[in-house]
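predicted model and sequence below, questions to follow.
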Amino acid sequence: MPTYWGDKRFTSGPWYFGAGIFFLFVLGLVIVKDRFKWWILATTILALLLSFGRNFTLVSDLFFDYFPMYNKFRAVESILVLVSITVPMMAIMAVNELLIRAKEIPNLDKKVLYTFIGVGGFCLLIAIMPDLFLNFRNAGHSNLIEMLEHNIGDKAFATELANQLVLDRKDIASKDAYRSFFIILLTFGFVWVFLKKKLSEGILLGALLVLFLFDLWSIDKRFLNDKSFMGKGTTAQQVFQQREVDQLILMDKDLSYRVLDLTSDPFSDARPSYFHKSLGGYHAAKLMRFQEILENQFNGALNEDVLDMFNVRYLITTDPQNQSQRIVRRSTAAGNAWFVDKVNFVKGNAEEMQAISSFDPRKEAFVNQQYQNEIKAKTSSASTTGQIKLTSYHPDKMQYEYTAANDAFAVFSEVFYDKGWKAYVDGKETPIIRADYILRALQLPAGNHKVEFIFDPESHKMGNLLTLISSFILVAGIGAAIYLTFKRNQKETAV
């Protein structure tokens, strides 16, 4: 039963930063003197308002319409990652003030007490009267009753069941509010005892560490716990059950081919990819060129020529008469790589897309004229004798061997992506050409040679370097802080 009652279409859990951490965040707004706190507060409020999306269009529409790249977010609530940084940051600044400037802050006891009364009192109010601020039923409540009535067959019982669900939601909110109040009370207690000189700095920090770890860990365990993990064999048996059609296809030991499963939406179902190199699958952000192929070549009917160039050897279909699943073996699949007899140059993307609507990918290739200078004229219209085959496959590295009597133009049944992929012929880098709108192609010299495709983006190298430098700076900073603290303690002891 849906214990969540908000307007989100789906949710996987709350963004929880910790009740005690939130108490220290509010306390930081009161006692931190640094002007930096206002930047933290402004960032927190802005990110919170943006996370509301269509529920607060005054801010979100402004960013969607006028701020570059903001409309690329798939889920607006992902902006809350900023809040998950700013709230603990302010909490840390508050603890730092307590440790460093406690004697300098006027009326500190009252500020801590009033903050506890405000934050803790609010939690206690929700715990006692959860429906004072919260509405535990949404616009779909009547639809829920109709669904229950359809399944149960008794409208009165369905209505009563939905109403009991509302009471359960109230009870859940009340219990969590009591829990938050208890965490805030303990946090306040540790801070208060420290201010009364009954706790040392080390014990205060240790107590807060243990308390916050318990708080966050226990909430996290609600959503990711021991029941969330299964053994590999269990997963395969329970989730990815092998069908008879899968077993028959896997008898083909040449695992270089691809499979398209049409028994469900092939481009929203990732299950077939567990067993096969599937043309389908699911990703929230597809490459634009692949999406355009789907919209233009697979919209309404499957383009057999495009299936050939994607090396689709098997289709899994459903028999309309008895709903049984069956296999269609396609003998025209072009393979992993092949030489073409002719290269046709086209002027733009639209012409290239139109060209692959009907063609034989094993005999000709369509290439945008932007690559014309990288293709030798004698290979653009001459037939090629020879063969090319895949010898090693890994998602980040593919190796081929070929024999060609003359210079040749080879097409590879892999998606063209120039932001990281590099090609090498006998170790020498060779420019990758885009062919047939979305595939990779190479201009190859005559003879016997080896070809490698390696995914090695510069951004990944730079990221690793920056991570290494940052880690070094972090370790050096921690070491320096420990050394300076040690020296300071030595001086204080000497005095």
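Looks like it arrived, so ask away. Just so we're clear, the structure is a prediction, and the values are computed from it rather than from any experiment.

going by C-alpha atoms from here, please, whenever you check contacts or count neighbours.
Will do.

tell me the contacts of Gly280?
By C-alpha atoms under 8 Å, 6 or more residues apart in numbering, the contact set of Gly280 is 260-261, 266-270, 273.

go on, Met1?
Contact analysis of Met1 by C-alpha under 8 Å, 6+ apart lists Leu165.

the residue most central in space within the chain: what secondary structure?
By C-alpha atoms, centre = their mean, the mean C-alpha position of the chain lies nearest to Ala284, the distance being 8.4 Å. Under DSSP: H, G, I helix; E, B strand; the rest coil, the three-state class of Ala284 is coil.

for Leu58, same thing?
Classified using three-state DSSP, Leu58 is helix.

equivalent analysis for the one 4 residues further on, please.
Reduced to three states with three-state DSSP, the structure at Leu62 is helix.

this protein: strands as residue ranges?
Ranges of strands within the chain are 258-261, 312-318, 325-329, 337-339, 342-346, 364-368, 386-394, 397-404, 408-415, 421-425, 428-430, 433-435, 439-444, 447-455, based on DSSP state E.

please compare the first structure with the one that follows:
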Amino acid sequence: MRNIDFSKIFKNNWIHILAVGLFLITTYIYFQPQFKGHRLDQHDIEQFRGMSNEVVHYRDVEGGEPLWTNSMFGGMPTYQISTLYEGNLLKKVTRFLSFGMSSPAGIFILYLLGFYIMLLCMRVNPRVAIFGALIFAFSSYFIIILQAGHNSKAAAIGLMGPVIGAFYMAYRYNLRWGILLSALFMGMQLTSNHFQITYYLGIILVGFGIAEFVRAFKHSQWKRFLTATIGILVAYFFALGINYGNISLTADYAKHTIRGGNDITINPDGTPNEGESTSGLDKDYITQWSYGVGESMTLLSPNIKGGSSSAIQNSQFAEKLRDPDMRRNANLIAKNNIYWGAQPFVSGPVYLGIIVFFLALLGMVYLKGPLKWTLAGVTILALMLSWGKNFMGLTDFFLDYLPGYNKFRAVTIILSVVELTIPLLGVLFLNKLFKKREEIKNNIKPLFYTSGGLLGILVLLSFTGLGDGYLSPEEKDMAYSPKEYIESRKADIRKQIKEDPRILQQNGISINDKAQIEKLVDQNVPTVAQIDQQFDALVDFRKSIFQTSMWRSILFLILGIGLILIYVYTTIMKEIILIGLALVTLGDLISVDLNYLNNKKQKNKRDYIHWIEDADFDYPLVPTQADKQILEAEVSQDPELKKKVENARVKSDGRKTRVNPRALWSKKFQTLNMNTNYRVYEQRAGFSSSRPSYFHKALNGYHGAKLRRIQNVKDFHIDRGNMEVFNMLNVKYFISQGRAQKNPGALGNGWFVKTLNVQSNPNKELLALGSLFTINNLENTFQLHINDEKVEKDTITGFENIHLIKNTDTLFSGVSQITRSNLNAVFVKDVNGEMSWIPSKELQKDTLNSFTKIVEIKQVYEFNPKEEAIISEEVAEKVSSLQYSGNGQIDFVSYLPNEMKCRLSTNEKQFLVLSEVYYPSGWKAYLDEKEVEIHRVNYLLRGLEVPAGDHELVMKFEVPKFHTSNNMALIGSIILFLLIAGAFVKDFLMKKQKNEE
């Protein structure tokens, strides 16, 4: 320690110490509530808590990783929910770079340090690098995703910069450190576990690689290029090795998810789905969130599409409704959406700052070499790919031919690339400006042309708009064709009345009173005059928002141009100009960011809008009355269970004297969950919420990579309310309207069936879980069309697009209201010419033959999971029989997420069906300690043949690869740390030797 000269260290590194200090102060100021006992109220984190609660409890009680959870979708692996790879020590490095802080402050620090490290690796002046880090971190999208709780995505974005910087370093000036840091930073980036961002990072690196190839070609530096390339590839291979467990298990899992292929070739209505599918996600799903072409202007001006999706009265522009020229029509438009872009809804714009964009344009003018063309090319490519369905030519090409691209949803996420490349280009220009002021002064015309051109475009657009009429695509249909909209709306209401006659009863209208029905329909649709008045007011309001946003950008741009010109034409110190640019640019960015994440209080002046207390963050959900009903129902049947639940206690943290009620409820439900095995389905939550999963084993869930089979079952059966599917999945309770309703038909955890129903392909397997009907056209004067094909007779599920047509009139559309009730029915015409559906039983009473039969529907098959199991031809070849008695005793002994035990007793061979999701990559069955094969039955579940006698059945989720890869990660991490330490030592000794000489 005596030989260490701290003053010299400080002297050589004071700027970096200043940078880190400034970053910490900035983080503290912006995220101040986090340092005062609060956490950000993040939607996705709340969902994460729901989906991972069972896993966390298992770790606390059993130790280790379960790798499987039954809390969502009936069961799924935990690889992309919550799996800890303790051997991967790179997480600790990321934690160190975050100064041990949790999200959002810790990730924001990653933004800052990551971009700063990249710029230092690219030999940018540290002062300019500080500026670059700040403008990068405050890009609006990066703040918005923190507010939403997209933590893994945000961390992955924060670590993109260091990977790029190390890549650049290896090729340009320090091969050894470039390679070592590439291994370290790529390993950390992969550890953040957002492979979509890693994929986009790969696109950037390919672009950088092309630039280095061109440079090597130009200067004949092939040896350096090849050495760096091989070294980088080895470094990335090493990083992959450390993360092999997560990558490999995720790749195995992806094959079985909606991001893999689909064995079903039809849609729920029976039409083929080939044109909508890829070997990954469906194209419609991938491009559901596609940036509009005109919407790309939000990069330059934040509110030119309104900002975030919300009613005007709840938006940042609500006060504008009180303006004298807006007040008259305020009530007409207050509930309209402030956002009028092309996406379903958004949390805010992707805005990177008009000054940042201006600096990047100057970079394209003044920088030399292939790197600027790489950055421009990657930027343009990423922008066009973000357009998704609005530019399907390019999107289709990438989905069909670029490996892996079709595994990722929400193409707008690729704009994170644009928010990195444009600031980088701008910072590289600024770095050159401060180094070569005279050179740029002597070539000033391009700066004037660029400034004038950009200003001119913005001014012009402020008057002309973007050609969207200040309306969303859906609103245009309504505003430009009001009569067609009104007729379409009327048709929808008539259809609702036809499918649910209770609407008429609630309004006191007879089903035969056509005049009153039409009056009711007219009352529920606007007139053309009302539509015109509303949209005129809405367009005026939005136009004012658009123009305000544009002139805001123009003002900031003028300030930015002024500062650059002052520096060029005066001798003012660059530090002053840099501070000025930072203040103006950050003022621009932060004023936008504060609309989406701020420290404002609610109206009660006590609670924050965006922040919650630590205790509420740890236990974000409270049980509803329905959840408590279920708990009470379960413990009332089992005194031993009741005792366990009542004795559930929360571990003291050594600080709190009062037990958090939320924590106590959580513990009670965790105890209930570990000692029972039933499922819950909350109808309102569907497949878009993990709230039920926090308290129960649920059929609900929230995940972007759910198993393909459960998704298909949802689309074909769960969404249609198929009770037999709910029964086979052991959905014991339904939650609806805040109350729990017990399902008496739930089949329990397992049962013996009598019949195996063999189906020849997956389509038929899936359809066999429902009912089948024959439909027969009995009148030649009518045409029956099913999915646009004319038929006389066919077998249907009832959810096809079915129309009965005479001449040009459609007499009915769809028969789902008939088939949902599993009725045999006939479409008839009475003596007055009125047409309607009548149950066949009722028609038999028509002894006077007063009805003419037109179309007849008869049920020919109904799935009965208690008696039969649906199997494939492949499974049929492996079982000894298709018929069984179905007699026997099943007693479940224990049930953990990754292991279940039961005792079986039967006098003859039987076939056992378990209400557990089939997953071939891990689940093993042991009958009396001997492994037996698990068969897939009922398209989704597990089943196996059981010989006569008394047996113990144990099912375990065993993944040897997890333990092997964990050891690999530990060894790889230690080797990497030793290599880096060795490089430090070598540099130190070389420097010491040089000083002694």
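Cool, got the structure. This one's a predicted model, so the numbers in the text were calculated from it and none came from an experiment.

circling back to that earlier point, as JSON lines, the strands of structure 1 with distance to Gly6 of structure 1 and mean neighbour count would be great.
Formatted as JSON lines, the strands of structure 1 follow (distance: least, C-alpha to C-alpha, whole Å; neighbours: other C-alpha atoms under 10 Å):
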{"stretch": "strand 258-261", "distance to Gly6 of structure 1": "36", "mean neighbour count": "24"}
{"stretch": "strand 312-318", "distance to Gly6 of structure 1": "39", "mean neighbour count": "20"}
{"stretch": "strand 325-329", "distance to Gly6 of structure 1": "40", "mean neighbour count": "15"}
{"stretch": "strand 337-339", "distance to Gly6 of structure 1": "51", "mean neighbour count": "24"}
{"stretch": "strand 342-346", "distance to Gly6 of structure 1": "52", "mean neighbour count": "19"}
{"stretch": "strand 364-368", "distance to Gly6 of structure 1": "50", "mean neighbour count": "23"}
{"stretch": "strand 386-394", "distance to Gly6 of structure 1": "44", "mean neighbour count": "15"}
{"stretch": "strand 397-404", "distance to Gly6 of structure 1": "46", "mean neighbour count": "18"}
{"stretch": "strand 408-415", "distance to Gly6 of structure 1": "41", "mean neighbour count": "23"}
{"stretch": "strand 421-425", "distance to Gly6 of structure 1": "44", "mean neighbour count": "18"}
{"stretch": "strand 428-430", "distance to Gly6 of structure 1": "55", "mean neighbour count": "13"}
{"stretch": "strand 433-435", "distance to Gly6 of structure 1": "47", "mean neighbour count": "24"}
{"stretch": "strand 439-444", "distance to Gly6 of structure 1": "44", "mean neighbour count": "22"}
{"stretch": "strand 447-455", "distance to Gly6 of structure 1": "43", "mean neighbour count": "18"}
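
show me what contacts Met188 of structure 2?
Met188 of structure 2 touches 90-91, 93-94, 159, counting by C-alpha under 8 Å, 6+ apart.

now list the buried members of the contacts of Gly280 of structure 1.
260-261, 266-267, 269, 273 (16 or more other C-alpha atoms under 10 Å).

distance of the closest residue to Lys450 of structure 1 other than its chain neighbours relative to Ala337 of structure 1?
Leaving out its chain neighbours, the residue that sits closest to Lys450 of structure 1 by C-alpha to C-alpha, 6 or more residues apart in numbering is Glu401, at 4.6 Å. Applying C-alpha to C-alpha, to the nearest Å, the value for Glu401 of structure 1 to Ala337 of structure 1 is 10 Å.
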